[in-house]
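**Q** using only what follows, build the 3D model:
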Amino acid sequence: MSLSTAHRTVGSADDPAWFRHVLGQYPTGVCVITAQPEDGPPIGMVVGSFSSVSLNPPLVGFYPSVTSETWPHLQRAGNWCVNILAAHQTDVCRRIATAPLAERFDGVPWRPAPSGAPIIDGAVAWIDCVPVAVHDAGDHKIALAEVRHLDTASTELPLLFFRSGYGSFAPLTLTAYDPEMRLTRPLRHFELIRSIAQELPDHGLRCLVTAPVSDSVVVVGQLDPPSATPSAQPTTLVGQRLPFRPHGPSIFEAWAPEREQEAWVARFAPDSQEAEIRALARIRERGFSIGLGSEGHRRFAAALERLAAEPGAVGNEELDALVASLDYEPPELSDEVLAQARVISAPVFDNEGNPVLALTVFGFKARPDVVRAAIAAVTACAGRATSSLGS
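**A** Reported below is the predicted structural model:
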């Protein structure tokens, strides 16, 4: 034990300021509990003490102060809607927290939930519920509600409250959300190999984990090194669907059955088909795919940045055209060629030998030694990930 630790005065739990200070080290989300009275304007109350309580039955809870002026109005309501605010909605949070009760929704767009309670436009998610119990808990109440309807409403990151301030967070690892249950298998694969893939950010490499889904490549996970600028606005491509089109990366087709490969090659123009056959062979021989820097790559990277900041900002036709302009699988990997490398992808196989995920690293310096190290890191990780899936 250090001297500073041994002689530190431990604060008392009876000191409210110290209690708030210590508990303030734990970040919480920011929610607005809304209701629509039969005889008046909608009401809302900001809470940071919201949580899920039970799956069966589906219960949620929050903890209003006994001195809250809004709580008695909410308690009389027959339905509540929990709105999980997005990172950009601090103005909504402050208005509902400070405006007079009857004016809190002035200028705040909303639509009714199935119960009629307000769903605030731009909220990350909403949970429509029915009050079932209220219990005493010191200077607060424990309010429980049974969930009737719920949905996600935005791909934005949530608003957080931490150390008496509002903000968001810079995600180092994210997983795609799958409300329609179309990504169950790829997401399970990602969860199984996540700890292995996390080694790539430890090498300073940014990594996207993608999976083929129908006619798209879906970003199911993102792993980033700690940001040098943590205050920067966090962005993510997780959940983004990218076109699986010629002349894009063929990492998933290189090990596909022969008939599927033939169908893939047939999608190319006749004068490009032989080159694509050779490109697929290079990927199989090398065990990875490599993309080079070019004007097309720079435009594609810029489009991805736009998509990360604002999902839907780039249309499918524009993405198709950008994918077609990319430069992949050079015949030789000389130092001169490696100095142009921008992305490297390695496949992860399932227990039947099918490529089900790709680990794609980028953001490395375009130097031959750095690129070789990146190739070694991503192929080694992909190999261990394949073993973890039982292949």
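**Q** going forward, measure contacts between C-alpha atoms and count neighbours the same way
**A** Will do.
**Q** quick check: next helix or strand after the strand or helix carrying residue 151?
**A** Using DSSP states H and E, residue 151 sits within strand 140-152. Sequence order places strand 160-162 as the next helix or strand after strand 140-152, per DSSP H and E.
**Q** what is that following strand packed up against?
**A** Strand 160-162 sits against strand 28-29, strand 165-167, with contacts defined as 3 or more CA pairs under 8 Å, 6 or more residues apart in numbering; DSSP states H and E.
**Q** tell me how far the strand holding residue 151 is from the chain's mean position?
**A** Strand 140-152 sits 24 Å away from the centroid of its parent chain (CA atoms, centre = their mean, to the nearest Å).
**Q** one more to line up against the first:
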Amino acid sequence: MAVDAQTFRAVLGQWPTGVAVVTTTAGDRWHGMTASSFSSVSLDPPLVLVCLARGIHTHELIERSGVFAVSFLGKDQTGIGHRFAGRDRGDRFAGQPWTAAPTGAPVLGGALAWLDCRVAHAYPGGDHTIFVGEVLAAEVSRRTAPLLFHSRAWGQLADPLPDEVTLADTGLAAALDRRLRGFGSARTRVTPAGAALLLDSVHAAGVRVRVPATALPSAVQAGADQPGADEPGAAVPRRPSWSTLVEEPARLPVLPHGAPIMVEVTDTPGALRLIGAARERGLGVVGRVPDAFAPARETEVLAAADRLVAAGCAEVALDEGPDAASPLQVRNLLQEAVPRVRPVPLRVRLREAYGLGPANALTAMKSGVRHFDATLGGIDGGLCAEDVLFLAARLGVAAPIDRAALVTAATDLEAIWGSALPGRTYRLDRPASGPSEGGPFR
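**A** Next up is the predicted model:
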């Protein structure tokens, strides 16, 4: 039984594809059309194919000229796609940075990438012709999410969840130090011994912990590796499990050459010099961009991320500022930033404000983020570490972290903090016995 055209088109519409503009040249004029029937064919030699209906003008011109170019569109270029699909009248090439490729076919300067091709083969394909092109020139112009075509609709990249997330606690040590110095509630029972035990407990649970350079464990101060998964020959790569925020070069000599620690550097006028000095000591560097999700800062933040990657940072971190970001703001920035810094890992530090924290964490995960900076109990206004893990577990996302140990640590923290913690989920499965017995909290 033959398949009718309407059913065939509906079925094919369920297969999402990228959107490209196929262009060619005829004399001193350019021509082009939107196409989704594109595919790679061979790596050696580099070959691609486009399928064009026989009755259209572009088909005739490619057949005559023997050349074509393909420009891949980004998520922000729907208007260009519509124009070359014939939905808008007027000059299709007006208002955009089109330039001639080596074959003479035009390529879009703002496209994600482009290919310049010479027709190597042309095969009949029903009411279409399959043009196989030998790629003569190619370029990746920028990195962002692609424009997709699915079920006769134009959209953005689907949002798959990561297979794993990791955590770093970047706020607990500073919050405990403030309490030790007498700031905050008079009911606090924070002691130096209790603070040290909490930091060790969070670290033992599998969370990277930020501490002052002068408070690093003696093994790290000596440049020794951490035990367990960080041992040579372990199944997973060595991951520094401590970090320290360095704001001036004078603090670096405290850290031995090649110590298993991440140096955190905030993007300031002196950041590049500090990053270079840390790398000269064989230390991994996290470049941090403050107030990254503020409206109207996207261009500035992306430029900062570019600088940090170029400077050799092992990770780039985007920190939410004092004004609560919306999930839309988080999504818009991360869809640009994640592919832009790849393969350098991008991490985010989000705040818990007006209940937006978990929503923003979910948005970040679905935007390609796998690494989160949080704080035990959320005591500094940052996203609560246990809440991030609770969310990940409910989404079926793995984490190489012992959440039960973090819940115990949060319960112990509550006992010395003098009040309930901002974090929510640790109360759901806290140990029945309450704070750890026999420790410095009793």
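**Q** what about the strands in the stretch 251-400 of structure 2?
**A** Applying DSSP state E, counting those that start in this stretch to the stretch 251-400 of structure 2 gives strands spanning 262-266, 284-289, 315-319, 346-349, 371-374.
**Q** in CSV: those strands, plus distance to residue 40 of structure 2 and mean neighbour count.
**A** Formatted as CSV, these follow (distance: least, CA to CA, whole Å; neighbours: other CA atoms under 10 Å):
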stretch, distance to residue 40 of structure 2, mean neighbour count
strand 262-266, 41, 24
strand 284-289, 37, 26
strand 315-319, 32, 24
strand 346-349, 30, 25
strand 371-374, 33, 26
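**Q** got the contact list for the alignment partner in structure 2 of residue 120 of structure 1?
**A** In structure 2, the residue matched to residue 120 of structure 1 (TM-score structural alignment) is residue 108. Listed by CA atoms under 8 Å, 6 or more residues apart in numbering, the contact partners of residue 108 of structure 2 are 71, 96, 97, 98, 99, 114.
**Q** whichever of these end up buried, select them in PyMOL.
**A** Buried members of these, defined by 16 or more other CA atoms under 10 Å, are picked up in PyMOL with:
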select buried, resi 71+98+114
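**Q** closest one of the contacts of residue 108 of structure 2 to residue 126 of structure 2?
**A** When those are compared for distance to residue 126 of structure 2 (CA to CA), residue 71 wins out at 25.3 Å.
**Q** does the closest one count as helix, strand or coil?
**A** Secondary structure, DSSP: H, G, I helix; E, B strand; the rest coil: residue 71 of structure 2 is strand.
**Q** and the aligned partner of it in structure 1, how far is that from residue 110 of structure 1?
**A** Under the alignment (TM-score structural alignment), residue 71 of structure 2 pairs with residue 83 in structure 1. Separation of residue 83 of structure 1 from residue 110 of structure 1 (CA to CA, to the nearest Å): 11 Å.
**Q** find residues that contact each of those two.
**A** Joint contacts of residue 83 of structure 1 and residue 110 (CA under 8 Å, 6+ apart) are 119, 120.
**Q** spit out the contact partners of the equivalent of residue 125 of structure 2 over in structure 1.
**A** Structural alignment (TM-score structural alignment) places residue 125 of structure 2 against residue 137 in structure 1. The contact partners of residue 137 of structure 1, taken as CA under 8 Å, 6+ apart, number zero.
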